[in-house]
Structure formats: C-alpha cells, structure tokens
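Visitor: when you get a sec, could you give me coordinates for this:
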Amino acid sequence: DAASKFIPPEIKDGLICTVVHICNKRLKNVTDHCEKAFLTMKCVHEVNPDVFFIV
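Guide: Okay, the predicted model is just below:
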C-alpha cells in the first residue's frame, strides 16, 4: 500500500486493468466464486508480481 503512493495513478490503473483483463480471460470458465477469487489472486501474482503488492 505504501509503495503504491509512489506510482502515478494512470500507470497503476493501467497496469492493474491489463493484468486483471488477462486473468479474466484465463479464468472465464471458472464459475465457483471462491475458486475464481483464489485463482484470480494466483494469476495476478503469476502475470505481474508487482501488481500483487499494489493491490
């Protein structure tokens, strides 16, 4: 959270949106809410570990 204060909002928002979009495409067939939440966090960390610490 503290590190996110040093990242300009447009970069942070764009980076997070890109990673979330990638993960949503990967997980589009997962229907269970809890499973999707866990897999989304895992995917975000795999796609870009830096975003994991921003969120």
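
Visitor: switch to C-alpha atoms for all contacts and neighbour counts from now on
Guide: OK.

Visitor: ok, the most centrally placed residue in the chain to residue 25 distance?
Guide: With distances taken as Cα atoms, centre = their mean, the chain has residue 44 as the residue nearest its mean C-alpha position (4.0 Å). Remark: distance between residue 44 and residue 25 (Cα to Cα, to the nearest Å) = 12 Å.

Visitor: second input sequence below; structure requested for side-by-side comparison:
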Amino acid sequence: MPNKAGYEGQLVTGDRSSYLIGQTEIPARPLSPALYLVATPIGNLADITLRALE
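Guide: Take a look at the predicted model:
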C-alpha cells in the first residue's frame, strides 16, 4: 500500500504491519490465535478503530 500524505490506515511491509495515523507510523503487535469479540459502534461505522478492522 503506498504511503500517501494525509492517508490514514494500515501499512503492510514484508512480514510487519503498522498503522499510519496522520504522519505518525505506529507498529502493530501480532495477535495470538484466539477468538476476538469486537464491539461495533451503533450509527456510525466510521467510529470503529483500525485495530478492530484488522
């Protein structure tokens, strides 16, 4: 995924994953295999976190 100015979302580079929020890159920790329950917002799906989308 290209790194564009102003773009916010998940960046995947090789075997590592990180999030770009504004112009700050935040590394994502790997998740252990498990069942994850994620609450979704009622009314505005844009309020969901990037981690929940992953």
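
Visitor: mind checking the TM-score on these two?
Guide: TM-score for the superposed pair, counting by TM-score structural alignment, normalised by the length of structure 2: 0.24. Supporting figures: 25 aligned residues with a Cα RMSD of 3.5 Å.

Visitor: could you point out the longest helix in structure 1?
Guide: helix 9-26 (DSSP state H).

Visitor: hang on, isn't residue 25 of structure 2 packed against residue 19?
Guide: Yes: contact status for residue 25 of structure 2 versus residue 19: in contact at 5.6 Å, counting by Cα atoms under 8 Å.

Visitor: which one of the two has more residues nearby?
Guide: Set residue 25 of structure 2 next to residue 19 and count neighbours by other Cα atoms under 10 Å: residue 19 wins out with 18 against 14.

Visitor: the more buried one: which element?
Guide: According to DSSP states H and E, residue 19 of structure 2 maps onto strand 16-21.
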